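Asks: sequence? don't have it. structure:
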């Protein structure tokens, strides 16, 4: 049988419709009313939004809570669903009670999700103490998307893993910090590549795919550059910054399928054993994709403007630069510097640094344009 927990609360009105609630809850009761929604993937969509617990940090907090005179002034932030209600102590008063349903039934879906403070909550749960009142800031969310949006806004200035923020960004509709806002569509395309059908399926390392071998930041940078002035630009909506996902994904899958075929010996190797799917390879080849696409447009004319560049064209053009690439053996010959000295770099000397990425990119594009 479900019961309710009635907690004194102060209602704080913000903006036209926003309502926050300031309250204090017995620390060990927080996990009775609120769950931690860890990020994971369903069959077709992203579920949850939290990072995994960090046990070493939790133990440190637990030891502090068990010390002689602990104090934790920072509130846990909880997003409640619409089952939670505010009862004013008097008519139109902002002082009253938050009424929260609770139950000891294992099948009971808790009405709250912890937006910020999962480690403090876990430490309180495990601490050997009789009582510890914890400050809580709460709001009532309309849906999971609003909870996710608030989680990102609260945590955007903290050292959260970038892979987690990138994977969450496309699934929020609210305005995010400018750097995350700019990455929303490239991050969405990255997820389509990683979890759809194509040569990059499962290869991109993200919060829900930690076994991937390609850094998501490399893919996102490659996509962002192409959206701004490359092969994906012609399928882009300049007003929204988004565009025709299907055609963009066709271009990308055609190109990377061609890369997989032309450089088959390097394709299955990890970045430490090959620079093909390393930041250097991904970004330099991304620039080459844009060059090949431009040539295709020049040859075929405006009648193909709305059609993705085909796999066969990408493959034939990549064959022209295959012999000068040294992704996993030998040395790159980058010509001579301004003093006439040869510039040669062993394959494994190339690092994921802007200077090395520019060196390989400029070399491949120049060689391709002049071959």
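Replies: Thanks, I have the structure now. If you're wondering where the values come from, they're calculated on a predicted model, not measured in any experiment. Residues are numbered from 1 along each chain as shown.
Asks: From now on I want contacts and neighbour counts done on CA atoms only, so please keep to that.
Replies: Fine.
Asks: tell me the strands in the stretch 151-300 of the chain, going along the chain?
Replies: For the stretch 151-300 of the chain, the strands defined by DSSP state E, counting those that start in this stretch occupy 204-205, 214-215.
Asks: The first one: how far from the chain's middle?
Replies: Put plainly, it is strand 204-205. When C-alpha coordinates are averaged (CA atoms, centre = their mean, to the nearest Å), strand 204-205 and its chain have centres 10 Å apart.
Asks: Could you double-check that residue 251 lies in contact with residue 313?
Replies: No. The criterion here is CA atoms under 8 Å, and residue 251 misses it with residue 313 at 11.1 Å.
Asks: between the two, who's got more neighbours?
Replies: Taking other CA atoms under 10 Å, residue 251 and residue 313 do not tie; residue 251 has more neighbours (22 against 16).
Asks: adding another structure so you can compare the two:
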């Protein structure tokens, strides 16, 4: 890292949490936050590795905060949370410990070097919109509270970002993409349960042999014109199958001490959806406005059909040819790109991503399949 041109010195309290991580609490001029901390934007590099964790700037939000702060005497008690590299330096204060001090925190001086943008000593974990607004306000001396933990591990930073924001209106798609990259701590149960579907969704999108290869819209991919399916739809389809006791993926989800059998679930998904791709070639890989198969309603409904097909085939051959043969029984009833669904009485493009429409489409597909296999 390049040598610092200058530094900021503040009074701080230091304590230790987690696996021996130093945590500091201090006040700093609001305008100085962006001088010491970078914003780690979520994106993928040339090797498709996930970098960063922050969502894009919300300009209207930043503007609103700045307008509030420019009103004059305002209260700003909400702490900015930073991940800080070991380049910071803490010097404990000398003197006798105050009577009654339980030793939870140590007072001292924290020295924070200032580096060039992109090489700064800290990263904003929570409060990026507030930090950007603070840099724009007229009162550059407004003091704001900061809590910083020392770790240059991107994995730890992502974990803290998710945990801090899980009770806030953080975009579901952002959490879904970050979850598979967090493995270092025990996440809350509701977040842990979402990791496997999110991880499989990522695999389906990255594997060149997957029928979903590069077709899934991910929040980290800014200019993928090929992607036509929302990751939320794919993740929901996977999760529904895992949670359905009779679902195709249910036997392979985590039970007791054993982890989920991701390999088996992935094999089922690639087999089934490759067959879907081949049975409906004109409806596959095109914009959802031109194909309801690529629509979230189509993905979720076909997931239910997958469960029904695999329940019938269980123990009697679940290879590609067999699955495709079963799908071909349903094909005549499907109206993905044109025409009217006979059993629904609606045009192909009238199907919407509402619970009612998804349920109706699921029922139509299951009825078509059930009638085709009835003795």
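Replies: Sure, I can see it. Keep in mind it's a predicted model, so treat the numbers as computed, not measured.
Asks: Nearest to residue 343 of the first structure among the strands of the stretch 151-300 of the first structure would be which one?
Replies: Among those, the nearest to residue 343 of the first structure by CA to CA is strand 214-215 (27.4 Å).
Asks: Measure the mean distance from that closest one to the second structure post-superposition.
Replies: Strand 214-215 of the first structure differs from its equivalent in the second structure by a mean of 2.0 Å after superposition (mean CA distance after the TM-score superposition for the first structure).
Asks: okay, that strand sits on what stretch of the second structure?
Replies: Counting by TM-score structural alignment, strand 214-215 of the first structure lines up with residues 229-230 of the second structure.
Asks: the helices in the stretch 201-350 of the first structure, which residues?
Replies: Assigned by DSSP state H, counting those that start in this stretch, the helices in the stretch 201-350 of the first structure fall at 216-229, 245-262, 264-267, 279-300, 311-319.
Asks: out of those helices, nearest to residue 126 of the first structure?
Replies: Closest approach to residue 126 of the first structure among the helices of the stretch 201-350 of the first structure is made by helix 216-229 (35.2 Å; CA to CA).
Asks: sorry, back to before: could you export the helices of the stretch 201-350 of the first structure as TSV, including distance to residue 367 of the first structure?
Replies: As requested, the helices of the stretch 201-350 of the first structure are exported to TSV (distance: least, CA to CA, whole Å):
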stretch	distance to residue 367 of the first structure
helix 216-229	20
helix 245-262	17
helix 264-267	21
helix 279-300	10
helix 311-319	11
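Asks: Indicate which one of the ones you listed is closest to residue 118 of the first structure.
Replies: It's helix 216-229; of the helices of the stretch 201-350 of the first structure, that one is closest to residue 118 of the first structure (CA to CA) at 25.6 Å.
Asks: any idea how far the closest one is from the chain center?
Replies: In terms of CA atoms, centre = their mean, the centre of helix 216-229 of the first structure is found 14 Å from the chain centre.
Asks: Now do the helices in the stretch 1-150 of the second structure.
Replies: Using DSSP H, counting those that start in this stretch, the helices of the stretch 1-150 of the second structure run over residues 33-36, 59-69, 128-134.
Asks: To residue 148 of the second structure, which of those helices lies closest?
Replies: Closest of the helices of the stretch 1-150 of the second structure to residue 148 of the second structure is helix 33-36, at 11.6 Å (criterion: CA to CA).
Asks: Show me what that closest one is in contact with.
Replies: Helix 33-36 of the second structure has contacts (CA atoms under 8 Å, 6 or more residues apart in numbering) with 112-115, 117, 120-122, 131-132, 134-135.
Asks: Stretch 72-92 of the first structure now?
Replies: Counting by CA under 8 Å, 6+ apart, 34, 94-101, 111-118, 120-121, 134-143, 147 sit against stretch 72-92 of the first structure.
Asks: Tell me the buried residues in it?
Replies: Within stretch 72-92 of the first structure, the residues that count as buried by 16 or more other CA atoms under 10 Å are 75-81, 84, 86-88.
Asks: Just to be sure, which of the contacts of helix 33-36 of the second structure are found in strands?
Replies: In this view, the contacts of helix 33-36 of the second structure that belong to strands under DSSP state E are 112-114, 122.
Asks: Distance to residue 70 of the second structure and neighbour count added to those, as a markdown table?
Replies: A markdown table is the format used below for those (distance: CA to CA, whole Å; neighbours: other CA atoms under 10 Å):
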| residue | distance to residue 70 of the second structure | neighbour count |
| --- | --- | --- |
| 112 | 27 | 22 |
| 113 | 28 | 20 |
| 114 | 26 | 22 |
| 122 | 26 | 32 |
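Asks: and the residues you listed as JSON lines, adding distance to residue 186 of the second structure?
Replies: Output for these, formatted as JSON lines (distance: CA to CA, whole Å):
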{"residue": "112", "distance to residue 186 of the second structure": "31"}
{"residue": "113", "distance to residue 186 of the second structure": "33"}
{"residue": "114", "distance to residue 186 of the second structure": "34"}
{"residue": "122", "distance to residue 186 of the second structure": "24"}
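Asks: Quick check: nearest residue in space to the residue nearest the centre of the first structure, chain neighbours excluded?
Replies: With distances taken as CA atoms, centre = their mean, the residue of the first structure nearest its centroid is residue 166 (1.8 Å). Nearest residue to residue 166 of the first structure in three dimensions, chain neighbours excluded: residue 187, at 5.9 Å (CA to CA, 6 or more residues apart in numbering).
Asks: Show me what that neighbour lines up with in the second structure.
Replies: Under the alignment (TM-score structural alignment), residue 187 of the first structure pairs with residue 198 in the second structure.
Asks: I am finished for the moment; much appreciated.
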